[in-house]
Structures are given as structure tokens and as C-alpha cells.
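Asks: sequence isn't available, so here's the structure alone:
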């Protein structure tokens, strides 16, 4: 039952608009009576909220406390945020902080830029490692066997115009990231968005990763080098404090 409840909460959270009971039932492929029973319990616990007029469901206020507690317990957020905010202030671009979880990168923090375009990312959301700078930077910290295991198990689904769709290219970019200390997402996850990211590592332990997202038209060679320098500097300073 808990697995069903999570599927329902995930569907509501990821829906572009608040879904109805029928839409949830179709989306999670669970019988309508079961979905209704779970939603009724979740509503009683304030995990979901039901709009009586439109008959639609929203994530409830009880979830806020859980998310805040989870994030407050992650020291990497507290340590990294001042450095990432500084990058945002210098560049005007959006900066993300994430951690690896189940072969995905989960966003812990999103520091919005004042020059940024609308991005799909959100705190608590995730994205594949093979097509993100944070993911490739994280993979670059792993052993050869771990990388091979990941590359052999992942489905290289195209997400944008330049998504990595084969193992050979991924292995090359991971190798490049290991050599230079950062990774690049060149319009691989979102069209016309580039990211430069690095892993936060100390004593062979990876605490997370961060990236700077820039519209491709603003990523001139000079701007790219400036961001690389900022990323490497922040990586070194954060790693000293973890």
C-alpha cells in the first residue's frame, strides 16, 4: 500500500496541472477504488489537498515539514550554498546542487539566477546521470568497474537535441571529466541549455555535485572559461570544508 501511495504522490507532484481522480487512476495504473481509498487517507493526513470545486488534488502542506527536515539534515547544502550563491551573483545564472540517488541526480538546491531562462529543474526532482554535468562529474569519481556497470544498465533515452545515446561517448566524456575536474552538459538534458558541473569529493567520498546552467547563446568561449574557473574554485573550497 505504501508503494501505491508513493506512486500517487509522485504522479500529483509531477503533473503540470492538479489532476482529477480519473487522471490519477489512469496515470498510476491502479484501480479507482484503491486510489480513492489511498487519497482519502492522504487527505486526512494533510499529505494531499482536494479542491472541492474542481475535484482536483494537490500536494498537501504536511509534505513541507518533511522536505524541510530532510534538507536541513544534509550538511552539504549548508556548506555549499554560500559558494554557489556567490557563483550565481557573479554570473547571474542559475546554480544547482544535487546528490546521486538510485543512478539519478536529485536536486537539493536551486539558486535562481537573475539572467536565467525558465528551467525544468526543481528541488526534489531528478535527472539521469548520463546527460547531466553533475551526473557525469559524479560518474568520473567512480571506479572503472562501477562506471561499466552503470553504462551497461542505463537506457540512453534522448531528452534533448544533443543527448548522449551510446556508451562509447559517455565513457569518453567521463574520462574527460576525470582529467579536468569538471563535466559539461552541452544541450543534452534541455534544448539550448548548457551546464558546467563538478563533484564534491574528499577522501574518496562523494558528498554531492553542483552545476551552473546557462542558455547556449550566452555561453561564449570567454564566459565558459569564466564559469569553469568559478566551478573549480568553489569545488576546491567546498571540498575543504566537508
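Replies: Yep, that arrived. If you're wondering where the values come from, they're calculated on a predicted model, not measured in any experiment.

Asks: going forward, measure contacts between C-alpha atoms and count neighbours the same way
Replies: OK.

Asks: now the strands for the protein?
Replies: Using DSSP state E, the strands found in the chain span residues 48-51, 56-59, 94-101, 104-111, 126-128, 183-186, 193-202, 205-215.

Asks: also this one, for the comparison:
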């Protein structure tokens, strides 16, 4: 689809959001000053994807295909806005770098990174994607997502060896995930960056779904002596963010 067509699709969505009763193809084309033939083709394409739906009087309305997209977008915005203040408080308490990440296909994407002034410098940047099998945040997703989703994601991993500590087999990873499930948090022990130790915990929404992960990362020599207290702080923050998003333990 060309850029021009993408713009037209967005214009159709915005127009129909203001006309919940629906509009005909002619009404859409007139309102947006578009050729009726190309408007028809776009509308039919969007109907096939359930992004639009047709009524009995040949009017078109926003369809159910947009519900999941909108819900996911809201979850992403909510978890970031709800988490920011808590992450800043956590960063000050532990005096290390803290992160928040969400899932994007078979990788994690950093959406927040807060560095304390003594923090170790990492290659992780907001917006960058990282593998799941060798990062604390990634292994938190693999631990606390549904079994079906977890198994699918594991099959997508390449298991490249990045450091001497990187796990490169599915069986070893599954054993780690079993332990992490029991203890409630995941660990990256110099598996993605030498010298870096990471503790990661899940964040859930009101539908009991894991939608993000948060972590504390720092040099191993400094993280290990404070591991117990850092774990308690991390889990406390992840629980508070989840609670604010409507999560209740079943």
C-alpha cells in the first residue's frame, strides 16, 4: 500500500469515528474529496480485515478488527504512564538502572529507561529491540505469558551465544523458566552483556494478561550483595503498577 493510500485509510478511520451510524462510500468519498472508485476499493479491503463493517443499508462503520488494536495501544500507554513514577522511585531506592519493556512479536522493546548517576552504562536504548532468551526482561515474558504463547516464542528464538553465560539450548532455558515461575522473577546473569546482572518481574493488566516487564540492572559485583532487598523492591513495584492497571490475583 502506498503512503497516499495509508493516509486515506487513516482519514477514513477518523471520519467514521465521528459518524458512528456509518457512511456510504459516496458520503466518504465526498467528505474526503476522494475518487469514489478508489474509496470503494479501500473500504472493501478494510472490510475484509474486519477493520470496517457494512450495515444493511450499505453504510460502513468501524469494525471489530480495530478493538484489539485500540485495546493494545491503550494498554501500552497506560502501563507506561502508570509505571513511570514508580520506576523513578525504584531507581532512587536501588541506585541502579531500571527498565520497562513490552513485547513486540518475538522480541522485547524498551519503553522506559531510568539511569542513576552511578549506573552502569548499557547498550539498551528506548525503542530498541532485544531477544527474549538472554535478557532478564525477555525471560520474564517467557516465564509469565501463557504456555501456548511461551512455546511459540521459544520456537522463534535463534539461541545465538552472546557471552560465555548465554544459554543456547531450549531445555536449559525451560529449566530456568521453571525456577523463575516458582520464585516470581527472572534473572539475566551476564547473558547479554558481560558484567551486567539483571532482575526482572512481570506487570499484568485487568484481564490478568502480562503486558510489560520491569527490571533492575547493574554491575554484578554490586547487584549480588543487594539481591534480596532489590528483589523485594522490584516485586513490590511490579505489583503496585499491576494493581493500578486493574489486576487482581485470582
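Replies: The structure has been received and is ready for your questions. Computed from a prediction, not measured in an experiment: that's the story for all the values here.

Asks: ok, back up a step: just put the strands of structure 1 in TSV and tack on distance to residue 11 of structure 1 and mean neighbour count.
Replies: Output for these, formatted as TSV (distance: least, C-alpha to C-alpha, whole Å; neighbours: other C-alpha atoms under 10 Å):
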stretch	distance to residue 11 of structure 1	mean neighbour count
strand 48-51	12	18
strand 56-59	10	20
strand 94-101	19	23
strand 104-111	17	21
strand 126-128	14	20
strand 183-186	27	26
strand 193-202	26	25
strand 205-215	26	24
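
Asks: dump these to JSON lines, plus distance to residue 22 of structure 1.
Replies: Formatted as JSON lines, the strands of structure 1 follow (distance: least, C-alpha to C-alpha, whole Å):
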{"stretch": "strand 48-51", "distance to residue 22 of structure 1": "13"}
{"stretch": "strand 56-59", "distance to residue 22 of structure 1": "10"}
{"stretch": "strand 94-101", "distance to residue 22 of structure 1": "31"}
{"stretch": "strand 104-111", "distance to residue 22 of structure 1": "29"}
{"stretch": "strand 126-128", "distance to residue 22 of structure 1": "26"}
{"stretch": "strand 183-186", "distance to residue 22 of structure 1": "38"}
{"stretch": "strand 193-202", "distance to residue 22 of structure 1": "35"}
{"stretch": "strand 205-215", "distance to residue 22 of structure 1": "37"}
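
Asks: most centrally placed residue in structure 2?
Replies: residue 102 (2.2 Å; C-alpha atoms, centre = their mean).

Asks: corresponding residue for that residue in structure 1?
Replies: By TM-score structural alignment, residue 102 of structure 2 lines up with residue 99 in structure 1.

Asks: likewise for residue 222 of structure 2?
Replies: Checking with TM-score structural alignment, residue 222 of structure 2 has residue 218 as its match.

Asks: just residue 165 of structure 2 next, same as before
Replies: Residue correspondence to structure 1 (TM-score structural alignment): residue 165 of structure 2 is matched to residue 162.

Asks: distance of its match relative to residue 192 of structure 1?
Replies: Separation of residue 162 of structure 1 from residue 192 of structure 1 (C-alpha to C-alpha, to the nearest Å) stands at 9 Å.

Asks: cool, residue 88 of structure 1 as well?
Replies: The value you get for residue 88 of structure 1 to residue 192 of structure 1, if C-alpha to C-alpha is used, is 19 Å.
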